[in-house]
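Trainee: Predicted model, plus sequence, below.
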Amino acid sequence: MTTALLPYEAETDVAELDSAPHNLDAEQAFLGALLYDNEMFHRVADWLKAEHFYDPVHGRIFETATDLIGRGSLADAVVLKTHFDRDDGLKDIGGTTYLAVLMEGAATGNAAVEYARIIYELALRRELIRIGHDLANAASADAEVHARDLIQGIEQKLFNLAEAGSTSRGFVSFKQALTESVASAAAAFERDGGLAGISSGLMELDRKLGGMHPSDLIILAGRPSMGKTSLATNIAFNVAKAYEHELQPDGSKKTTKGGVVGFFSLEMSAEQLATRLIADHTSIPGYMIRQGMIDATQYEEIRDGVLEIQSLPLFIDDTGGLPISALAARARRLKRTHGLDLIVVDYLQLITSTKAGSGSSRVEEVSEVTQNLKALAKELAVPVIALSQLSRQVENREDKKPQLSDLRESGSIEQDADVVLFVYREAYYKEREKPREDTPEYHAWEDEFRRIERVAEVVIGKQRHGPIGTAKLAFDGMLTKFTDLETRFDDPHE
């Protein structure tokens, strides 16, 4: 903490100054540089805001100057004088002549940017102190609030502070929205395959969706044994395997391909999920791995495979009955500590709502979960894939292909989702129609079953950004693995 070198500070009662971290010298030197050279604004505009200045008068000077610069006008002491003639705060520290004094003490070049970083850093420290005081007061005063709820609330505040306002930016001008849209289109044009979002690793599905887009809530639904968990696992594994990044000047990592995946497995254990991924990678069926039905060669393949994939950025949380607030807090923490590009939730009906046990209906509880998942996708700017059950009414129809109305608690899920995908395998139902082998119908059934045995469909029931349709994939039940039909597994029957 320092005192200012400029005249007005000599007249300030130091006892009135708050003990919060601040540096008025840095604020004065930077503001002088900004008024002297308006181009300085473009070097700090992405992260320095008026509220970061400790002295409120300095904040108003910065806000007025940047507003003028943003409109293409000159912002120096002469121009700003007309804006501050009646500013009582500025009068207390020397009036409009103070603006000229600022320009006289202006920093230059990189020094000015460094002063801006000091201003920003000290603003974060003041906010940390405020959050700490809030936590101390809440922890000692409000005995009715659970400690875990306090922790989650503070975690969210810390995450928002770390993101420096990126999660809540208020109104955006149409010009800025257009710029971001064109940037997204340019990225898709330049990227292999022309995807604007993250590749699922399945070309046919990518072609239909254009990849998985940040802030999208993607519902992946299906009846039991259709393979929805398998498909979600395959996608998560593909994204993690494709992960590439670039180091930024500040030491952070910028994802350039694939991504860091957070997988919330509320039904399967982390060990069961890992076994599936080993089977996916080694092409050794999972049941053989679990039951120890492998030979020495296969054991060596598994060991080598584990060494190859053990460092993939795939993080698994297998806590059962996880509350939606805790899920969000853990996702924020993962993004803060390791980065995060995709969230998978298996499955949303197992997430605990804050309304559970309060007499609310199941529809209301699921509605709260889907709304919070959508909000989390927007907040973290990542796609969220949430698996969902389908109602039994599918089984009562002659045409078993799922529809939006088949979603359990369908109203809220359908409304909040950006994309709804249904996994459908005709072979699942055909197998249950198998006639006795000594009947004339058996050979016709066998031919039809072999034709469809390894074909799966992903039905796009809703897509906010594109058309609905169907993506056909290959499915290997032994490995619980989906691939593109172009690279489907060898079938001895064909």
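Mentor: Perfect, thanks for sending it.
Trainee: can we go C-alpha only for contacts and neighbour counts from here?
Mentor: OK.
Trainee: mind listing the helices for the stretch 51-200 of the chain?
Mentor: Secondary structure of the stretch 51-200 of the chain, counting by DSSP state H, counting those that start in this stretch: helices at 56-70, 77-84, 88-92, 97-104, 109-141, 147-162, 174-190.
Trainee: closest to M293 out of those helices?
Mentor: Judged by Cα to Cα, the one of the helices of the stretch 51-200 of the chain that comes nearest to M293 is helix 147-162, at 44.2 Å.
Trainee: re earlier: reformat the helices of the stretch 51-200 of the chain as CSV; add mean neighbour count.
Mentor: Output for the helices of the stretch 51-200 of the chain, formatted as CSV (neighbours: other Cα atoms under 10 Å):
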stretch, mean neighbour count
helix 56-70, 18
helix 77-84, 16
helix 88-92, 14
helix 97-104, 18
helix 109-141, 16
helix 147-162, 15
helix 174-190, 12
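Trainee: can those go into JSON lines with extra columns for distance to Q310?
Mentor: Output for the helices of the stretch 51-200 of the chain, formatted as JSON lines (distance: least, Cα to Cα, whole Å):
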{"stretch": "helix 56-70", "distance to Q310": "49"}
{"stretch": "helix 77-84", "distance to Q310": "59"}
{"stretch": "helix 88-92", "distance to Q310": "60"}
{"stretch": "helix 97-104", "distance to Q310": "56"}
{"stretch": "helix 109-141", "distance to Q310": "36"}
{"stretch": "helix 147-162", "distance to Q310": "28"}
{"stretch": "helix 174-190", "distance to Q310": "30"}
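Trainee: ok, and here's another one to check against it:
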Amino acid sequence: MNAYSREFQAPTEICNIEVEQSLLGTLFLANDALLHIKDYLLPEHFFEPMHRDVYEVISDMVRSGKVANPITVKTFLPETYKNLRIEGQPATVAAYLARIATAANPSSLITDAGLIRDMAKRRRLVSIAEEMLSSARNIEVDCDPNDLAEKAIVDLSDAMAGDDAIYGAVSFADALDDALEITNSAFSGRKTSGISYGFSPLEKLIGPLSPGQLIILGGATKQGKSALAGQLAMGAAEKGSPVWFYSGEMSPAELAMRESSRETKVSVSRQKRGKVVEADFERLVQFRTDHIHLPIFIQPKRLTVDAIVERAKLFVRKKGPGLIVIDHIGLVERGRGQKAMSEWEFGQEVTMNLKQLAREIECPVIGCAQLKKNTFAERGPLNEKFLDQIVARRPRYTDLIGAMERDADHVIIPFRPSVFLKEHEPPQHSDLHLKWESMVSDQERKAKIVLALSRESHWPRESDCGWDGATTTFYETGSENEPELVPAVDNPLGFF
């Protein structure tokens, strides 16, 4: 059997389609066999493009704990491939995968993997040689032959460098080179290391979001963790980074309303109820015009963590590296084998997978998480000292459910004392009530961003910022972006 049409002149001296088919057939027969070759054999080592895709899909499915066979793999492949044939006759993808399964030869798995890898290297050497010959024959007038020779030497060195890798490991020398290049790019102003998001109070604590990081964004109810996640996503998209946003709670339209309210100052409540004047509507339309091309993609359907991982990988393949946001971890659908897990066990399972995802796709991942329900359970007599303690408190990473922090590079917790002050209103007409009113008024537009845990920065630390409740926006106090204090209006038409 052959994957090529008779018109296609395959360089048979440096490829062996039957060996590639045999190896893939073995993986169909025994998925566990991938463990012996996954770090040694890469998709780009295959000659046939379809075989590269099949090998990559099998690898992703096995990594996710799923069964990879011709039927399941077909789901993730294109419907057709050019010149796909079996024994000279046109074949469908399903038929070709079924035929591959019959070519399995488990006893030759390691040998087949070595042959495929060696032939890929030989093809690379031939390509370098042909390029050098062509350049030498068609040399430009101002080109130095020594430059051609040096380029060929560099290319040959790169082609052979794969022998230095030990089952996917990266040498310390290469790691040092990469680290210096990142630092040099940031120092020279060409490119910062990571994704910027335009929110200074957080950037002062952790800087940009770096590839491979898992950032846990924790928070109690009504503390603004979802609002902050949306604000970071919006900021990253405005600076050119594609964003995949898993929203287990809010619809895409509700998210769009919240983000537009920050700039237009038309609250979500007013947008939903139609309590707008013509000028408000014009600002909303203008916001749409200005932001319609932002690369934010919202996933509103609840998914299992395996499905989230698969779709995030597909998103990165289609749109390039960017930011992944999960809002929130408690609203991830439970899959088979996870139904009986306790809340803290499932949370740890999700964060473990999100951290692995971040490293595999080399993108930062933000995961929102609820704090324990009794985190802010107040005890003691209601007095002035009690109220002062509410304002002075600082949430901790141990307030997260379970041990989610073990996989996190940063744990960020927004905190607004006014929410908890309002839950403990003293009796009216008392001296303490006057004190309480003053404290609520003082804290109404104040918030803290707490760095509760970090692998890279000193912690715990916090950064003060402002909070605009009408538009659910955190902002840097004293900046030009600080919103004006606009009183709520039940009847906007009353202005006229």
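Mentor: Received it, and whenever you're ready, just let me know what you need. Keep in mind the model is a prediction, meaning the values are calculated, not measured.
Trainee: so what number do they get for TM-score?
Mentor: The TM-score (TM-score structural alignment, normalised by the length of the first structure) is 0.64; 355 aligned residues with a Cα RMSD of 3.7 Å.
Trainee: Taking the second structure as the reference, give the residue range stretch 78-97 of the first structure aligns to.
Mentor: The counterpart of stretch 78-97 of the first structure in the second structure, using TM-score structural alignment, is absent.
Trainee: Straight-line length of that stretch, end to end?
Mentor: Stretch 78-97 of the first structure has an end-to-end distance of 10 Å (Cα to Cα, to the nearest Å).
Trainee: which residue lines up with A444 of the first structure in the second structure?
Mentor: So, by TM-score structural alignment, A444 of the first structure is matched to K435.
Trainee: Now the strand or helix carrying that match on the first structure. Mean distance?
Mentor: Secondary-structure assignment from DSSP states H and E places K435 of the second structure in helix 431-443. Following superposition, helix 431-443 of the second structure is found to deviate from the first structure by 2.9 Å on average (mean Cα distance after the TM-score superposition for the first structure).
Trainee: so what secondary structure elements neighbour the helix or strand just after that helix?
Mentor: Downstream of helix 431-443 of the second structure, the first helix or strand assigned by DSSP H and E is strand 446-454. Applying 3 or more Cα pairs under 8 Å, 6 or more residues apart in numbering; DSSP states H and E, one finds that strand 446-454 of the second structure makes contact with helix 200-206, strand 410-415, strand 461-468.
Trainee: try 7 Å this time
Mentor: Contacts defined by 3 or more Cα pairs under 7 Å, 6 or more residues apart in numbering; DSSP states H and E place strand 446-454 of the second structure against strand 410-415, strand 461-468.
Trainee: Does P252 of the second structure touch K301 like I think?
Mentor: No. With contact defined as Cα atoms under 7 Å, P252 of the second structure does not reach K301; the gap is 10.2 Å.
Trainee: Would you mind telling me which of these two has the busier surroundings?
Mentor: Relative neighbour count places P252 above the other of P252 of the second structure and K301, with 16 against 13, counting by other Cα atoms under 10 Å.
Trainee: residues touching that one, list them.
Mentor: 298, 300 (Cα atoms under 7 Å, 6 or more residues apart in numbering).
Trainee: which residue in the first structure lines up with it?
Mentor: So, by TM-score structural alignment, P252 of the second structure is matched to A270.
Trainee: okay, now the closest residue to the match of A444 of the first structure other than its chain neighbours: neighbour count?
Mentor: Of all residues not flanking K435 of the second structure in the chain, E384 sits nearest, at 7.6 Å (Cα to Cα, 6 or more residues apart in numbering). The number of residues packed near E384 of the second structure is 13, by other Cα under 10 Å.
Trainee: Next, work out how far apart E384 of the second structure and W436 of the second structure are.
Mentor: Distance, E384 of the second structure to W436 of the second structure, by Cα to Cα: 8 Å.
Trainee: matching residues in the second structure for stretch 216-236 of the first structure?
Mentor: Counting by TM-score structural alignment, stretch 216-236 of the first structure lines up with residues 213-233 of the second structure.
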